[in-house]
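**Student:** Task: produce atomic coordinates for the following.
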Amino acid sequence: MFSDRPQLAVEVLRDLLGVELPATPLVRVEKSTFNTRPSDDINSDLILVLGPPQTAAHAIILEVQQDKTKDPRQLARYAAALWLMLRCDVTVLLVCPDRGVADHYAQPIDSGLSGYRLQAQVLGPDDIPVITDPQEAVARPALAIMAVMAHGRDRKVVEAFAMALGELRDEHAAKYYEYAYSMSAPDVRRLLEEIIMTSTTWPVYSPFAREHYGRGQAEGEAKGKAEEAVRMLLLVLGARGFDIPDDMRTRISTCADLAQLESWATRAVTAQSVEDLFDETGGQHR
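**Tutor:** Coordinates of the predicted model:
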């Protein structure tokens, strides 16, 4: 989500967390692997750089933290290494759906180097607005995604998000559901799945919905082919002048096995009677 729209990280820091950043319309995604000179390579989730390529004005290291497994000192190391590489100020922004995780990383980080303590900027549930108005979700889709992530146990939040997806027409709309689904807790995902499966106004994006939608689509296609095969078989029999008894017509009309119907159609071309279609000597079972 942030890599598709880098300006979003700037808006989060400025508008939601009150961080002062250089005023520039230039925001780009930087390569997320950078060398610590002379240590090993570091891999962060996302790096954004403000300003022109030749003269970086500010850098943002963005991490999405679902739990407390990352050593906070590693974040200080990220910031120091990127400062050495770009020679500009660096902000570390963490997006934490869980309040406890957000509080954990909001504490000043003692890097182990005298005089160097990092204060990461943390976007937690308390900083993300609860969006239950579909029109507000349409106007601020990125915040609506994060509202689902942080407050999705409130059904109205998920319903507003789902309704907004039906109205959105921008280039990122197809990805919004994927973002919300991937960042949400399992119970919120189940609610998203429940709501999306009852919607007919927008495409299906979640793994659950794709599976069931695809299965239903395939079953529908198979049924349509079988119905067409039944129609063609009855047309062939009628064209040959056969009088089809009701029980045989029912047997043909209720058959959903496309291979069986095709076999009967092949026989219908040369059969001397309708009974020959079901003759065991022709390889078919009565």
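
**Student:** Going by C-alpha atoms from here, please, whenever you check contacts or count neighbours.
**Tutor:** Fine.

**Student:** Show me what whichever helix or strand L48 is part of is packed up against.
**Tutor:** Using DSSP states H and E, the element containing L48 is strand 46-50. Here strand 46-50 is seen to pack against strand 27-30, strand 58-64 when contacts are counted using 3 or more C-alpha pairs under 8 Å, 6 or more residues apart in numbering; DSSP states H and E.

**Student:** quick one: contacts of the shortest one?
**Tutor:** Counting by C-alpha atoms under 8 Å, 6 or more residues apart in numbering, the neighbours of strand 27-30 from elsewhere in the structure are 3, 6-7, 46-51.

**Student:** cool, the longest one as well?
**Tutor:** Residues from elsewhere that reach strand 58-64, judged by C-alpha under 8 Å, 6+ apart: 9, 21-22, 44-51, 78-79, 82, 88-96.

**Student:** Are any of these buried, and if so which?
**Tutor:** Among the contacts of strand 58-64, the ones that count as buried by 16 or more other C-alpha atoms under 10 Å are 9, 21, 44, 46-51, 78-79, 82, 88-96.

**Student:** here's the other one to compare against:
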Amino acid sequence: MVSSPHEAMHRIFQEYPGLFSRVSELLGVPITAPTSVSVMPTDLTESRPVERRVDTLLRLDVEGDESFLLAVEAQGKKGEDKPASWAYYLSYLYTKYRMPPLLLVVCQDRATAEWASRTVPIGPRAWPALTLRPLVAGPHNMPVITDVAEARKDLVLTTLAAITHAADPDIGAILKTLSAALRDAPEIIADPLVEFTAQGLGNRPAAQQWRNLVAVDLSFYKSAISEEIRDEGRSEGLSEGRSEGIAQGILLFLAQAGIDVPDEARERITTCRDIDTLNRWLLRAPTARSAEDVFAGE
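**Tutor:** All right, here's what the predicted structure looks like:
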């Protein structure tokens, strides 16, 4: 079954194909930004009944250089059959389109990213006929962006970086930075990036942190996730639902940072029903060093 993180990790390149040139530069393989991009069919099935389907396939045309095909694969875990599938994809694409293909694998954990980064020789050890050499983007080489000014410079790259760092101990600060940067962006830009982030975090604890950040001020966001939060508020009582959600977000931030929360502090957070107070505590939680730091100045 295809997961939401899986979809987000490759579909973001369909929606923002120029992202690849920025990612390739980060990965040490600078490729000139394309002058045009075409979304290609992803079905690589042969006439025989064997279905092979790449996640995303793009044609990138580069001014003054050769055009090439970019196959993007979202990889959630190691798979012993994947290198053979990837090699098939690349050889099939080269045969069908007579254009050089390039494979980009996007991961959310370091072990999978390091596994996917291996160069795989195909053929006899003395003389491999082919060599599989994918580019890999993951938490091992994507930047941890916690500066709002830096995030604003490239919101799409910041979104992908946040998705790849979904399991990072600093994910609270990363998401807080992204949320703050998106507040100043036009709705047409912010809305899809809010959605990609929500999809990319899947069912990880960070997903609830993102929902809570979005919920702090719904007026900033008009996307589907905001509507979902609004609907939850209407069905359960807006004030009650939001206060409980924000309280859980505060506790998640503290737990993610490994901070022990005494029973008295936990009760103070979970029983508070003042949205403004909870929002202040939520904004302090990602940088708190102790539970008491959340209540500083109260």
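
**Student:** Superposing both, give me the TM-score.
**Tutor:** Superposed pair, TM-score by TM-score structural alignment, normalised by the length of the first structure: 0.67. Supporting alignment: 217 aligned residues with a C-alpha RMSD of 2.9 Å.

**Student:** circling back to that earlier point, which bit of the second structure covers the strand holding L48 of the first structure?
**Tutor:** Under TM-score structural alignment, strand 46-50 of the first structure corresponds to residues 56-60 of the second structure.

**Student:** so how far is the matching stretch from its chain's centroid?
**Tutor:** Offset of stretch 56-60 of the second structure from its chain centre (C-alpha atoms, centre = their mean, to the nearest Å): 19 Å.

**Student:** now, of the helices and strands packed on strand 46-50 of the first structure, which is deepest in the fold?
**Tutor:** Per-stretch averages of neighbours, counted by mean count of other C-alpha atoms under 10 Å, single out strand 58-64 among these, with a mean of 21.

**Student:** What does R22 of the second structure correspond to in the first structure?
**Tutor:** When the first structure is aligned by TM-score structural alignment, R22 of the second structure is paired with E11.

**Student:** Kindly confirm my reading that its match forms part of a helix.
**Tutor:** Yes. Using DSSP: H, G, I helix; E, B strand; the rest coil, the assignment for E11 of the first structure is a helix.

**Student:** From S44 of the first structure, how far off is it?
**Tutor:** Plainly put, E11 of the first structure is 20 Å away from S44 of the first structure if you go by C-alpha to C-alpha, to the nearest Å.

**Student:** Show me which residues of the one helix or strand D276 of the second structure maps to are buried.
**Tutor:** Per DSSP H and E, D276 of the second structure falls inside helix 275-284. Using 16+ other C-alpha under 10 Å as the test for burial, helix 275-284 of the second structure gives 275, 278-279, 281-284.

**Student:** Stretch 212-231 of the second structure too?
**Tutor:** 212-216, 220-221, 223, 225-226, 229-230.

**Student:** again with stretch 23-30 of the second structure
**Tutor:** 23-24.

**Student:** chain center to it, what's the gap?
**Tutor:** Centroid displacement of stretch 23-30 of the second structure relative to its chain, using C-alpha atoms, centre = their mean, is 18 Å.

**Student:** Quick one: residues in contact with that stretch.
**Tutor:** Against stretch 23-30 of the second structure from outside (C-alpha under 8 Å, 6+ apart): 21, 31, 135-137, 141-142, 157.

**Student:** same thing with stretch 140-152 of the second structure?
**Tutor:** Residues outside stretch 140-152 of the second structure that contact it (C-alpha under 8 Å, 6+ apart) are 26-27, 110, 113-114, 158, 161-162, 164-165, 173-174, 176-178, 180-182.

**Student:** Can you give me every residue that contacts the residue most central in space within the second structure?
**Tutor:** What sits nearest the mean C-alpha location of the second structure, by C-alpha atoms, centre = their mean, is I163, with 1.9 Å. Counting by C-alpha under 8 Å, 6+ apart, I163 of the second structure touches 5, 9, 108, 197, 200-201.
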